[in-house]
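Chemist: heads up, no residue letters with this:
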């Protein structure tokens, strides 16, 4: 998370965000913001609130990107519902800044637990491995790559729950890398070699980071120096030998199976969890003692001087228990609702209800029998009255079969009117000539990133993403592609980022557009990621100038590929034009 602040700083928390979340004390802070221990005054529960903190003098464009990263975490965990993932409660806005309101996990991070107690035993490490692997499985199946798995982002609650937190740089198909702001994609000591070298980030990167986290769990320290020079650490990750645990046993084999430089050769999450079966604690028990967690918690979460703020409520008289009563008493009044019921819809709350009179001496079975008779009499009378008022016979007629029309569900494809959007694929080095226009469905969000693909020149990619994150339109420009390269080299580079059994491409079709060196191509390919998420991508590869290759692509779920092509790609791709 970050450095823990002093109690003096924690005592300064007096703000209320969005009229609801009272900031109580600072849990910690890092380069991206501050995490507060807060109190939800509507639901009367503690929560965690992540606040964006911008360095003084930061340009507005970079500030917007930092705010976007905060919203990215919300989008990432908002689609996840898993016991090993920190739950998102709300997104609050105050003075234009977003605040991510999350579940507060009382306890310690794995990083602080390791600093306090040193390496964990096999049972504890197995519990960590199984929980984090389960969280990553859920994320990957939702199309999300965490990108920053490390001990500081593994939380251990006082009741033994283990949760993966901080999806702040997670990426799904709707996100970009935000490399323009200089944000490191992951922690150098836990980052995968292919990410450290600037390659494509896939779910396999999380497998390496999980292995590095488990390395620290059984060894008591990170596989690489987390306090060393960042560049030197990245070079060691890319070019050096993979560190091996000094411990022996099943957990060491898991680490060695995950920390493999070839992304496609890493142990799968399913295999990790399968190997944990015999190592996990007994069901219903936790391998962590309450003393261990609370001892680490003292250095992790400073206790506020003041108790939790209590809501201000009017005094309400509580009913006295009857004399001689041995039954349980009523719970305390929960306090007022966050809104006041309209007096026109509800009776006055302070009116005294009439006393209930109970006749004595009537046998209880006769009361029940009479109630049943009255119920059926009322039901039958109501049915007869309704039939008579509607001009229907009192006795039911012979039933007839009526064929009901089949109602087709609405298509999930976001079809509808398109709007013309403009974009700029200029590079950070100032390569101009990158403005274009293209038709895009309304409501799709735009993101821009500069990429350094392996074996290809630097490119600029403009993303347009549907609100639900299922569909992604990209316009990518390679300014220095020609005359030294051909389109087939681009296709080989794309295929090279996927395992052989996870990539299937169709034969290309020649397009009429192109430059004097070669013609354009239409290309379709299918992919399957580590979470078994199947997607189909349609691309037009367009040599638009003597130097630039442009790639217009649409990625959709494979189950909707036919609709995605006809309703989206065939409408969007022909509208792409360069603008002066």
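Modeler: Here it is on my side, so go on. Predicted, not measured: the structure shown is a model, and the values here were computed from it.

Chemist: Going by C-alpha atoms from here, please, whenever you check contacts or count neighbours.
Modeler: Fine.

Chemist: ok, how many other residues are close to residue 277?
Modeler: Using other Cα atoms under 10 Å as the criterion, residue 277 is surrounded by 12 other residues.

Chemist: and here's the other structure:
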């Protein structure tokens, strides 16, 4: 439980932190209470690891915001809902739904393998959640039992999109970074290949493997690098024979294109769920799991949500009983009337003497009473029309005055078209691409749009030497400048090797080289190629302009990637503008 000082900590003036639900090297998840909307929430606090530079801290904050943007577009009953992104002292806090639940990892640890019906329910819920994510252009990339929450009322939700990336960020994922849990990571992700939604299919299969076998498909407690080696090069483990074994094997296919689609997964699970009992996870499972909750090391487990009533809110204590809902009427004071009575906006009904309703509605209230002369009626109607027009004009004048607008209509010269877009502001940026094997002369400078964010990582794969990749990405993720430095590339490789590696990295018509030309002033090439990123929601075509050239024993690649529909304007506005400003420390 949190200390007294922690219990009084309030984030963004409204989220009161109560107790720590889980923590890890990258952050802490708090049970909290929203004092504005009066509801329990989970608040994820991002922790900066010791020794990080200011630039690395900014990148971590940006990753947090990207995570929030990824989750915010999802609205699905099997996905944890994001409520808000708050800031406190410049640091971001992600505010999410607090689900009283236990992780699937905890339930398996306490009770062993699930029944076929229980595993099918988990598979169906996670498949539905992933389908919603993929339709929104999001790949989770860390599907595992620790990120599947099971509530005692039967709800099953997928959580922790902390390393999720939008499809628009696909160009940022082909790195050597180990993202996800080694025991559940897809082989192509572990080897640094392109990440697609098919990686989540593998994670779903590995999660179901653990559900029916009681242990992960690979050794999660051993050396992570050794585990990744088994994932990439070893045989795929097969579950014991059973109703779910063929489905798990179809999801854990080594080749991403061979994995079973999510819709087919749900179709195959339906016959099992149709025969399942209504209550699959009995209360005895959660009682046993709750007895060891304080000792659980899974940083993504979420405990029961705090409940606050009016007395507890004033004292800062959690209430044992939530009491009536804040919007429910009190039986003593707000009981519903036996009859609603007349509608407030309907015409009143004439009443007989004594207060009883007359059997007939009588004449309409706006009709002339009997006996009135026609000339009088016409005069009254004329006066009413004049008064109405005067009131309308007066209202128009008042609205224009209040809005500080001229009363007279705008002249023809005021009805011009929309203003021209503001020109892109560039700024001089410095990047460091010398982190591979102590390579030197990797510092560079280049002009980049001011609002673009920098990311740095190592990259391996495609039969090329290890390299350092520095990327500058637009705010919406659709445009990118990439600087790739291959130290010690020569004499073991040449320019053709790089072009062939590009072609091998994309298969099935997803890469098309539009043109290639040799540089006149130095050993190198200019390239233009198009790539296609496929997702369940549709395909995204991108165009890349690149300069590939030799500098001593290094190979440098400077490229600009944009959506294909922008390729004509982006070449002049971005590539031709940026490339002449690029220079390295060895130039």
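Modeler: Done, it's in. These numbers were taken from a predicted model, which means no experiment stands behind them.

Chemist: Name the nearest residue to the residue mapped onto residue 490 of the second structure from the first structure, sequence neighbours excluded.
Modeler: With TM-score structural alignment as the matching criterion, the partner of residue 490 of the second structure in the first structure is residue 482. Take residue 482 of the first structure and drop its neighbours on the chain: the residue closest to it by Cα to Cα, 6 or more residues apart in numbering is residue 547, 4.4 Å away.

Chemist: Chain neighbours aside, what residue packs nearest to residue 141 of the first structure?
Modeler: In space, not counting the residues next to it along the chain, residue 141 of the first structure is nearest to residue 531; the distance is 4.6 Å by Cα to Cα, 6+ apart.

Chemist: didn't the one you found look like it was pressed against residue 137?
Modeler: Yes - counting by Cα atoms under 8 Å, residue 137 is a contact partner of residue 531 of the first structure at 6.5 Å.

Chemist: Need the single longest helix in the second structure, by residues.
Modeler: Among the elements of the second structure assigned as helix by DSSP state H, the one spanning the most residues is helix 374-402.

Chemist: next SSE after it?
Modeler: In the C-terminal direction, the helix or strand that comes right after helix 374-402 of the second structure (DSSP states H and E) is strand 426-432.

Chemist: for that next one, packing partners?
Modeler: Strand 426-432 of the second structure is packed against strand 443-449, with contacts defined by 3 or more Cα pairs under 8 Å, 6 or more residues apart in numbering; DSSP states H and E.

Chemist: Let me know the secondary structure of the aligned partner of residue 29 of the second structure in the first structure.
Modeler: Residue mapping for residue 29 of the second structure onto the first structure gives residue 35, with TM-score structural alignment as the criterion. Secondary structure assignment for residue 35 of the first structure (DSSP: H, G, I helix; E, B strand; the rest coil): strand.

Chemist: Please name the residues that touch residue 35 of the first structure.
Modeler: Listed by Cα atoms under 8 Å, 6 or more residues apart in numbering, the contact set of residue 35 of the first structure reads 26, 27, 28, 29, 48, 49, 50, 51.

Chemist: How about residue 426 of the second structure?
Modeler: For residue 426 of the second structure, the set of contacting residues under the criterion of Cα under 8 Å, 6+ apart consists of 447, 448, 449, 450.

Chemist: my guess is the last one contacts residue 473, does it?
Modeler: It stands for residue 450 of the second structure. No - contact criterion Cα under 8 Å: residue 450 of the second structure and residue 473 do not qualify, at 10.5 Å.

Chemist: So for those two, which sits in the more crowded spot?
Modeler: residue 473 (24 against 14).

Chemist: ok, the aligned residue in the first structure for that one - contacts?
Modeler: By TM-score structural alignment, residue 473 of the second structure lines up with residue 465 in the first structure. With contact set as Cα under 8 Å, 6+ apart, residue 465 of the first structure has these partners: 173, 174, 444, 445, 446, 471, 472, 473.

Chemist: Could you look up the SS state of residue 569 of the first structure?
Modeler: The three-state assignment at residue 569 of the first structure reads helix, by three-state DSSP.

Chemist: Next, count neighbours for the residue lying closest to it once chain neighbours are set aside.
Modeler: Taking Cα to Cα, 6+ apart as the measure, residue 569 of the first structure lies nearest to residue 554, with 6.3 Å between them; neighbours along the chain are not counted. The number of residues packed near residue 554 of the first structure is 25, by other Cα under 10 Å.

Chemist: what do we get in the second structure for residue 554 of the first structure?
Modeler: Aligned by TM-score structural alignment, residue 554 of the first structure pairs with residue 560 of the second structure.

Chemist: Over to residue 248 of the first structure?
Modeler: The criterion is TM-score structural alignment: under it, residue 248 of the first structure has residue 242 as its aligned partner in the second structure.
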